[in-house]
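>>> Sequence isn't available, so here's the structure alone:
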């Protein structure tokens, strides 16, 4: 068996800046590697595209965190329902039931109907930046756009958006000490209390929003309802923030591709798919657990072990992608796994694609001369150990 990767492997600033070089080295010695993450857990990291794709849809690898996720329950606490009772953390048939309740609101047709409103929000945000000639693109654009969209869909008032940003940031960041655990538990309690109040309000005075619709469903118990709303809020904006930020940065670092997209805006759909592959918003899938003894890539994975599938490593696997470290917005056979694969394929993929295309396309159309407003080496990334991959800030001028 290969030597176990240390816990710190995923948490250095160097790795967060460029995880793909590290994954290249790992892939040379095998498709699967034991890793001490979370610390003390029996865990494995998959860095191969085809094996990762198969693992994402392998019924022997469970998402049932109530049965196998003792580690998460220990640090999360009883109030942290993000780690239970939602479609991301269960297997069929519960997964099928929970997903069905929400799926009708995220069909391509329903999402397409949101296009005018997404365009309107995008234009309003650019209006606010345009006269300044510069902006911090994460705080002023990439974050507000998806959080406004998902909050409007849910029925969350505008004044709660910044608070939700703080809470969701804590919930997606691993906590390994008492202070971090306490902050995370506090965020969980706060978001539960907020949604509990909002559910009661909508039951008394229904509106045309998702909270009202889900609160009226007889297929969800109260914990499932709270957990599903929390998941929708977090998944509905955390990843799209990074899709926009990482995608714009990729263009600014590749001026030939930027010029090509400006000249041929019809390439936007394939460009967004390339952003998802080249530097996707989710670095690793949420963990799976071996429900039985499993063999992966020649390694014996014992029952109960945790399996991490690196979507970023899969996207840069030269066995399936030619010149994987080059940005090519005309790439056709784009087999990225940015939205996962199988029964847990991202429900919000159509909305993320719509927001990404409108956001990037409108930025390029309205802000000529868009370029970085800092040295490239000054850019900082959220630590990859938090699963999501995104910039902490992106200063630009135009």
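Perfect, I can see it now. All values reported here derive from a predicted model rather than from experimental measurement.
>>> hey, let's count contacts and neighbours off CA atoms from now on
Will do.
>>> is it true that residue 381 touches residue 389?
Yes - between residue 381 and residue 389 a contact is recorded at 7.4 Å, counting by Cα atoms under 8 Å.
>>> Tell me which of the two has more neighbours.
A direct count of neighbours by other Cα atoms under 10 Å for residue 381 and residue 389 places residue 389 higher, at 27 against 17.
>>> what about the helices in the stretch 251-398 of the chain?
Here the stretch 251-398 of the chain has its helices, by DSSP state H, counting those that start in this stretch, at 255-263, 268-278, 311-315, 349-366.
>>> got another, please set it beside the one above:
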């Protein structure tokens, strides 16, 4: 096993819009793993190769629960307290995971497809009657995912706008925004705690009520765990899908031939969603470190007991050792086991829902706005954990709404 002493490299690497910093490729092509130092917390090894990252995600000798008691690497001063599902290891993690797995099973999510399609059609129709250019983010990317996840959780429609504010603050990586992040998370937790209490008194047909019922039937979820699951699902279910709708639209419209191909071959949409998920470097940094519970060999490199590893997603998704033409966008790619939704025990429980939303958005846009094109400067988010346009102006021929 290899092991080299070295000084840690400053991390995260410099941000760019939809490009992976060349430092990732350098780390990926170096021997072993690269030691990095976040602005706060202890150093960690950065896993940038596909095989290494997948191994760390899946091997149970790497612990997420140890992060709770460690000065874990992070981009800002604020330390999350109880991390809920993301701060647990099996078997405790399995108990909570089981409680939400039925709600997000592929079979159950598929029953939502007609409603999600109708919602996407309504939003696109409203967009098309406006005078272009129109901001696709405000017209479609922001409202659709928040409506879907809030509907599932049972959040009243009148409160949904506030969730966007809280979510944006909670996922910020800005070094001077710890107070804002902490305040937003506190407000979100308070709101969800009240909603959980209301649903215990008056159950409804929503996910929070289902989680409470699972607890009452003996699956041993505490009220705090129900609340943390709801908070985690809300933030993750909102932010990532919002970002990917904007990213996918930008990538396709920026490559007009690929957009035209998808318009002409709608059967490609499921494969295109997987390829775009692989191709787009969604995360601006690797996060959620795993701690070795014993000495572990990772791709011939020794990680000692107690050391942290940050498994990347974007860099491994472009690893030429695993993907042919790794830096090319191939909408019909078939061998595509990307890591965008993670791997192993912490594989994203909402992956099926995210895929469905992205498929339906692309389906509706290709049918209702096939001649859509970029219409001006794209403004990109800064200081967030997910790359995404903040504003994505688009336009279309005047007869587009009649098609």
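Great, that's in hand. Predicted model, so just to flag it, every value in this text is computed and none were measured.
>>> Would you pull the TM-score for this pair?
TM-score of the superposed chains, computed with TM-score structural alignment, normalised by the length of the first structure, equals 0.90; 386 aligned residues with a Cα RMSD of 2.3 Å.
>>> related to what we said a few turns ago, I'd like the helices of the stretch 251-398 of the first structure as JSON lines, with mean neighbour count and distance to residue 374 of the first structure appended.
Shown next, in JSON lines, are those (neighbours: other Cα atoms under 10 Å; distance: least, Cα to Cα, whole Å):
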{"stretch": "helix 255-263", "mean neighbour count": "15", "distance to residue 374 of the first structure": "16"}
{"stretch": "helix 268-278", "mean neighbour count": "23", "distance to residue 374 of the first structure": "21"}
{"stretch": "helix 311-315", "mean neighbour count": "29", "distance to residue 374 of the first structure": "26"}
{"stretch": "helix 349-366", "mean neighbour count": "20", "distance to residue 374 of the first structure": "19"}
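>>> so can I have JSON lines of these showing distance to residue 186 of the first structure?
Shown next, in JSON lines, are the helices of the stretch 251-398 of the first structure (distance: least, Cα to Cα, whole Å):
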{"stretch": "helix 255-263", "distance to residue 186 of the first structure": "43"}
{"stretch": "helix 268-278", "distance to residue 186 of the first structure": "32"}
{"stretch": "helix 311-315", "distance to residue 186 of the first structure": "30"}
{"stretch": "helix 349-366", "distance to residue 186 of the first structure": "29"}
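>>> Looking at those helices, which is nearest to residue 134 of the first structure?
helix 349-366 (12.4 Å; Cα to Cα).
>>> whereabouts in the second structure does the closest one align?
Under TM-score structural alignment, helix 349-366 of the first structure corresponds to residues 351-368 of the second structure.
>>> Mean per-residue distance, that stretch versus the first structure.
By mean Cα distance after the TM-score superposition for the first structure, the fitted stretch 351-368 of the second structure averages 0.8 Å away from its aligned residues in the first structure.
>>> starting at the chain centroid, how far to that stretch?
Taking the mean of its C-alpha atoms, stretch 351-368 of the second structure sits 16 Å from the chain's own mean (Cα atoms, centre = their mean, to the nearest Å).
>>> can you list contacts of it?
Contact with stretch 351-368 of the second structure is made by 104-106, 109-110, 113, 116-117, 120-121, 124-125, 145, 237, 241, 244-245, 262-263, 266, 269-270, 273, 341, 400-401, 403, as judged by Cα atoms under 8 Å, 6 or more residues apart in numbering.
>>> Kindly report the same for stretch 276-287 of the first structure.
Contacts of stretch 276-287 of the first structure (Cα under 8 Å, 6+ apart): 63, 239-243, 246-247, 250, 306-312, 315-316, 324-327, 334, 336-338, 340, 384, 387-390.
>>> Stretch 316-336 of the second structure now?
Residues contacting stretch 316-336 of the second structure (Cα under 8 Å, 6+ apart): 28, 48-51, 53, 258, 268, 271-272, 274-276, 278-279, 338-340.
>>> what about the strands in the stretch 151-300 of the first structure?
Counting by DSSP state E, counting those that start in this stretch, the stretch 151-300 of the first structure has strands at residues 288-290, 294-296, 299-301.
>>> Okay then, goodbye and thanks.
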